[in-house]
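>>> what follows is a predicted protein model with its sequence.
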Amino acid sequence: MIIYVDADACAVKKETVQIARKYNIEVVMVASICHITKEDGYSRYLIVDSGDQSVDMTIVNRVNKNDVVITDDYGLASMVLMKRAFCISSRGLIYNLENIDRLMMQRYIGQQIRKGGGRVKGPSKHGKEDDLHFIQGLDKLIYEAQYNPFE
């Protein structure tokens, strides 16, 4: 199992590494050249070009069944699920085949409203409660991936 992180705007890199160390799981941070950050001493870093969807496509092309991906991008989450990998948001939302269609539809409706000149409220600022939900969710997801993997 490998944990892939959509690292361009990820608010839970430190928490991800903390949990990965606990389970001795490899972490791969994938970021565009525009978002290079200081390495954490544990993760492997893949730096890709700054083209649209470069990070997403790098993750999709590398992820394998029963790996874990951390992203807030519903489109990437949808592709990851189709590869039978596990996926979680930085707020601890575990993406699955039961909720991804609704999330994708919400994204589409928001795009249509913005395209028509309207405004859509974005997510609230990431806080400590979100970090706790993420840590609990990632723990649960790793357990699920190890003891109830995709066949």
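Great, that's in hand. Residues are numbered from 1 along each chain as shown.
>>> C-alpha from now on. contacts and neighbour counts both.
Noted.
>>> check which residues of stretch 88-100 are buried.
Along stretch 88-100, the positions that meet the burial threshold by neighbour count (16 or more other CA atoms under 10 Å) are 88, 89, 90, 91, 92, 93, 94, 95, 96, 100.
>>> tell me where this protein has strands.
Counting by DSSP state E, the chain forms strands over residues 2-6, 26-32, 44-48, 68-70, 86-88, 94-95, given from the N-terminal end onward.
>>> which one is residue 96 nearest to, not counting chain neighbours?
With CA to CA, 6 or more residues apart in numbering as the criterion, residue 96 has its nearest non-adjacent residue at 6.9 Å, and that residue is residue 81.
>>> pretty sure the one you found sits against residue 97.
Yes - in this structure, residue 81 is within contact of residue 97 by CA atoms under 8 Å, at 7.2 Å.
>>> closest to residue 74 out of the buried residues of stretch 88-100?
Minimum separation from residue 74 among the buried residues of stretch 88-100 (CA to CA) is found for residue 100, which lies at 7.2 Å.
>>> next up, a structure to set beside the first:
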Amino acid sequence: MPSSSPKILVDADACPVKEEARRVAERVGLVIVFVSNGGIRPSRDPMVLVVIVPSGADAADDWIVEHAAPGDIVLTADIPLASRAIDKGCHVLGFTGRPFTPASIGMALAMRGLKQHLRETGAIAGHNPGFRPADRSAFLGALDTLARKAKSLAGK
């Protein structure tokens, strides 16, 4: 694999689409790195790496940001991590297939802050909508398109 090929970095602790991400990485020919506090089995596939970080707030996020390179793909539902990855020049995709971009991340951060404030004041309940089959399907399509695009851009 050329060193210029992007890799897929997965914020894996609460990721509901690990298997889908692995299949897309395999199909497109990209290395995928699952970063977690534990609970993920190692793989014998040299294109599938598992990194176990120490327990602690943001340990996986910090590892991902430290090891990400421009053009890599970061998969996460964590908006602050998405922002940090965008700042490094990464492509960022949420687990529902929603892309985080330089144009959209500011609003995503603002909405996160507003919802946190509303939860703290009791104005809204503290839960997110459940993950649906349609989210899985949207994620698969979006990651496949993004992975092919990132690989193509890296080859230029």
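Perfect, thanks for sending it. What you are looking at is a predicted structure, and each value in this text was computed from that prediction instead of being measured.
>>> care to give me the TM-score?
Counting by TM-score structural alignment, normalised by the length of the first structure, the TM-score of this superposition works out to 0.91. Behind it: 148 aligned residues with a CA RMSD of 1.7 Å.
>>> residues contacting residue 11 of the first structure?
Shown here is residue 11 of the first structure, whose contacts under the criterion CA atoms under 8 Å, 6 or more residues apart in numbering are 90, 126.
>>> thinking again about what came up before, could you dump the strands of the first structure into a markdown table with distance to residue 58 of the first structure added?
Below are the strands of the first structure laid out as a markdown table (distance: least, CA to CA, whole Å):
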| stretch | distance to residue 58 of the first structure |
| --- | --- |
| strand 2-6 | 10 |
| strand 26-32 | 8 |
| strand 44-48 | 8 |
| strand 68-70 | 12 |
| strand 86-88 | 15 |
| strand 94-95 | 19 |
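>>> tell me which of those strands lies nearest to residue 17 of the first structure.
For these, proximity to residue 17 of the first structure was assessed by CA to CA; strand 26-32 is nearest, at 7.1 Å.
>>> from the contact counts, what lies against the lengthiest helix in the second structure?
Using DSSP state H, we find that the single longest helix of the second structure is helix 133-154. Helices and strands touching helix 133-154 of the second structure, as assessed by 3 or more CA pairs under 8 Å, 6 or more residues apart in numbering; DSSP states H and E, comprise helix 18-28, strand 91-93.
>>> which one of the ones you listed has the most crowded surroundings?
strand 91-93 (a mean of 26; mean count of other CA atoms under 10 Å).
>>> what mean distance separates it from the matching residues in the first structure?
Once the two structures are superposed, the average separation between strand 91-93 of the second structure and the matching residues of the first structure is 0.5 Å (mean CA distance after the TM-score superposition for the first structure).
>>> whereabouts in the first structure does that strand align?
Residue correspondence for strand 91-93 of the second structure in the first structure, counting by TM-score structural alignment: residues 86-88.
>>> and residue 81 of the second structure, what does it touch?
Shown here is residue 81 of the second structure, whose contacts under the criterion CA under 8 Å, 6+ apart are 61, 65.
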